[in-house]
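S.K.: How does the following fold in three dimensions:
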Amino acid sequence: MKIVLAPDSFKESMTAAQAVAAMERGVRRVHPDATCVRVPMADGGEGTAQAVVDALGGELRTVDALDALGRPVRATYGLVAAPGGTDGGASIAVVEVAAAIGLARIDPAEREPLAATSAGAGLLLLDALDQGAGRVVVGLGGTATNDGGAGLLRALGAVLRDAEGRALVAHGAPALAAVTSVDLTGLDARLAGLDLLVACDVTSPLLGPAGATAVFGPQKGVDAVRAPVLEAGLARLASALHAAVGHDVAAVPGAGAGGGLGAALLALGGRLVPGVELVARAVGLAECLVGADLVLTGEGAVDAQTARGKTPAGVAGLAAAAGVPVIAFAGRVLDPAPLLELGVLDVVEITPPGMPRAEALARGAEHLERAVAAALLARADVG
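M.R.: Coordinates of the predicted model:
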């Protein structure tokens, strides 16, 4: 029996590799002789750099950066040689913005979206350019920021100006509240020749009820008081970016990803690519599915957003094309319908009812192992 283990990370509980290990332990409880194919996945967020580096060979490079509150941190990104000597021999960098400005770096009590800046992500891109990268894959997701990428743009040489033409010094919401134009003339010249791919797992625009503030803001500390302040600032930035680049980057699906970093990277000439598709190609998931009897996937929460480019949906799509059944697992299952509509056999919540969140996160691997074993025992029709 061949079982492909292809989960994403379970946010704040397990990395994708740890989830794979827990799944394998669960499989072996029921099918000790099964062939388990380990394929840690990602969709542009946590684990993307590791997945691509593991698939293509390369290294993880650790550099000085800033977290979302502007504090010095050490952050890691991936650097690999271009396959087959493409890109003129230039390296390919894989940057997860969450490595610097991720939500996981900020204690819940310290999260302040009005002050948060994406400048640290810009520092990672600058280092990648210093290392000779001709292509940069930027994984969006999991950020503690909601600044529309203003901090990243400034780190790369852009200048935000107020109505009097003065360069703004402030970061976060204070800068957004005053910005009327974005001067891109001082951008690092190396960006002009860069192939910038933006691995994105959502289709949200920058603004509105489906935008960065409304959909992703609450997990970052955005409440009813902060939301209108941030939305108004992002609208000002969107207008300034439109004037600077000649088209409305804010309306593009995915512009709202990463607290609006999608919009900023589009303004730099980036191309939005579904993150799960990019990672799946890099790790050879389609090839791993050949001859498989079952696929196990999952992530921290399954909800209405899951079908919009998240790892379980991407894995389910490839598995369906290969004719392989899928079972998905999650710490919380808020809405299983989108995955069930994709043909997933079952969507299993691994957390015992009523368990406090902190305990559930700490014991995630234990719960996943147990849930996998129980699901396999219950499905005599698989394998």
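
S.K.: Going by C-alpha atoms from here, please, whenever you check contacts or count neighbours.
M.R.: OK.

S.K.: Which strand or helix spans residue 95?
M.R.: Residue 95 belongs to strand 91-96 when assigned by DSSP states H and E.

S.K.: Not counting that strand itself, show me its contacts.
M.R.: Contact partners of strand 91-96, identified using Cα atoms under 8 Å, 6 or more residues apart in numbering, comprise 44-46, 48-49, 52, 76-82, 124-125, 128, 131-140.

S.K.: again, but for stretch 272-291
M.R.: 2, 4, 37, 39, 41-44, 48, 51-52, 54-56, 139, 197-201, 254, 262, 266, 295, 309-311, 314, 318-319, 322, 324.

S.K.: So which of the contacts of strand 91-96 belong to strands?
M.R.: Of those, the ones assigned to strands by DSSP state E are 76-81, 133-139.

S.K.: circling back: separate out the buried members of the contacts of strand 91-96.
M.R.: Buried subset of those (neighbour count, 16 or more other Cα atoms under 10 Å): 44-46, 48-49, 52, 76-82, 124-125, 128, 133-140.

S.K.: And the strands in the chain?
M.R.: 2-5, 35-38, 59-66, 72-81, 91-96, 133-139, 159-161, 181-183, 195-200, 271-274, 294-302, 326-333, 346-349.

S.K.: Check those for me and report the most buried one.
M.R.: strand 91-96 (a mean of 29; mean count of other Cα atoms under 10 Å).

S.K.: Another sequence for comparison is provided below:
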Amino acid sequence: MRRVVLAPDSFKGSIRAADAASALATGWREVDPTADLVLRPMADGGEGTLDAFAAAVPGARRMPVVVSPPWGDSRDGVDAAWLLLPPTPDAPRGTGVVELASTSGIELFGDRREPWHASTVGFGEAIDAALTAGVSRLVLAIGSSASTDGGAGMLAALGARFTTEGDVPASLRSGAVGLRRMTGVDLSGLRPLPPGGATVLTDVAAPLCGPAGAAAVFGPQKGFGRVDIPEIDAILARYAALFEVDPATPGAGAAGGTGFGLLAWGASLVPGAAEVARLIGLADAVAAASLVVTGEGAFDGQSAAGKAPAYVSAVAAALGVPAALVAGRIDPRADTTAFAASVSLTELARAALPGSAGAPPGPASIAPALGPAEAALADPARWLRAAGAALARALS
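M.R.: Got it, this is the predicted structure:
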């Protein structure tokens, strides 16, 4: 009996990792019902991290919390939750897992973007709730952010005081705009870390400023125009000078600089995919398998820098197990040589449109055309089932 590990990340804004793994499994079984399919949904610190922990840890409890929305001043709250993991010897009062994506994330905006006004206040409020509950340690997932506020909103929610000229309190609910006139910070009122500290899961190693920093690399996807990038980068540099933290620290630019804010609090940054993989026992599952299938919504140049599919393929390669990739879209410039097969649902859908040449797929892309691109976005589970069946036919 062939064992196949299904370890996709979430397809951002489309389908959760657990549901993606289930859809792939359903499609695989249609072709190969005897296969031993092991589902290990992955995450790298972004959307779906809370779900991955909840699925992997028996006794984990979601703790509801209402937090401020990420789009600035508003009376409306965001219904969210943090996760309480059961007590362990090194965390006798449990571990609190807080996800930025579900409290201050870009998915909360839908199709709109508010790059200058999005803040991390809600993320800080959720962390504050976990601290108030008395957790022994924190695990903080900071991917999928909407803001570029350097984590200032989060720090303000935890008790930091920011000021402008004349010692006037600065409003950090307004996001990056609030950093423009900031001249001082007082961290004396900041809530202390829990006894076991705070571990930050991130999927990028970017510094806070410069050509590889938060504004230059990630600003455009949050809505900043090209002309905005130099200004917001300069604002972040002035903001960083208020702290005794090196803005060039790898990961400081993660989540629009939230990594920097968490470093200022005293937290430790670690690669998110590696920590989640350790928790769910990915290496043990892959070691006993003959194939591992991973994936995400968009596989591009950033995917190799700490994203879940790249980490899963590295684990598989180290164990001598082939890996396959399924993604909604694969950037033609992205390196997919680590995968025995790759499936781009969007490109395959385009090939199936009326009038398409429908050329046979090459050796690196083995799925048949699955349907129009619009159908893929509207019903990702259906397309993933079809991709699972195609992989089973080609690789069994």
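
S.K.: Can you lay out the strands of structure 1 as JSON lines showing distance to residue 223 of structure 1?
M.R.: Listed next are the strands of structure 1 as JSON lines, based on distance: least, Cα to Cα, whole Å:
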{"stretch": "strand 2-5", "distance to residue 223 of structure 1": "37"}
{"stretch": "strand 35-38", "distance to residue 223 of structure 1": "40"}
{"stretch": "strand 59-66", "distance to residue 223 of structure 1": "25"}
{"stretch": "strand 72-81", "distance to residue 223 of structure 1": "27"}
{"stretch": "strand 91-96", "distance to residue 223 of structure 1": "26"}
{"stretch": "strand 133-139", "distance to residue 223 of structure 1": "26"}
{"stretch": "strand 159-161", "distance to residue 223 of structure 1": "26"}
{"stretch": "strand 181-183", "distance to residue 223 of structure 1": "27"}
{"stretch": "strand 195-200", "distance to residue 223 of structure 1": "25"}
{"stretch": "strand 271-274", "distance to residue 223 of structure 1": "29"}
{"stretch": "strand 294-302", "distance to residue 223 of structure 1": "21"}
{"stretch": "strand 326-333", "distance to residue 223 of structure 1": "22"}
{"stretch": "strand 346-349", "distance to residue 223 of structure 1": "28"}
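
S.K.: of these, which approaches residue 22 of structure 1 most closely?
M.R.: strand 2-5 (9.9 Å; Cα to Cα).

S.K.: mean per-residue distance, the closest one to structure 2?
M.R.: On superposition with structure 2, the mean distance recorded for strand 2-5 of structure 1 (mean Cα distance after the TM-score superposition for structure 1) is 0.5 Å.

S.K.: Could you point out the residues of structure 2 onto which that strand aligns?
M.R.: Matched against structure 2 by TM-score structural alignment, strand 2-5 of structure 1 falls on residues 3-6.

S.K.: what's the spacing between that stretch and its chain's center?
M.R.: Distance of stretch 3-6 of structure 2 from its chain centroid, counting by Cα atoms, centre = their mean, to the nearest Å, is 23 Å.

S.K.: same deal with stretch 26-40 of structure 2?
M.R.: Per Cα atoms, centre = their mean, the displacement of stretch 26-40 of structure 2 from the mean C-alpha position of its chain is 27 Å.

S.K.: which residues does residue 73 of structure 1 contact?
M.R.: The contact partners of residue 73 of structure 1, taken as Cα under 8 Å, 6+ apart, are 64, 65, 66, 67, 100.

S.K.: Using a markdown table, lay out these together with distance to residue 32 of structure 1.
M.R.: Formatted as a markdown table, the contacts of residue 73 of structure 1 follow (distance: Cα to Cα, whole Å):
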| residue | distance to residue 32 of structure 1 |
| --- | --- |
| 64 | 45 |
| 65 | 45 |
| 66 | 46 |
| 67 | 44 |
| 100 | 40 |
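
S.K.: Residue 229 of structure 1: which of those residues is nearest?
M.R.: residue 67 (21.9 Å).

S.K.: give me the number of residues near the closest one?
M.R.: Using other Cα atoms under 10 Å, the number of residues around residue 67 of structure 1 comes to 28.

S.K.: and it, how far is that from residue 98 of structure 1?
M.R.: 9 Å (Cα to Cα, to the nearest Å).

S.K.: mind checking the end-to-end distance for stretch 212-229 of structure 1?
M.R.: Distance between the two ends of stretch 212-229 of structure 1: 13 Å, counting by Cα to Cα.

S.K.: Please read the previous query as pertaining to stretch 317-332 of structure 1.
M.R.: 21 Å.
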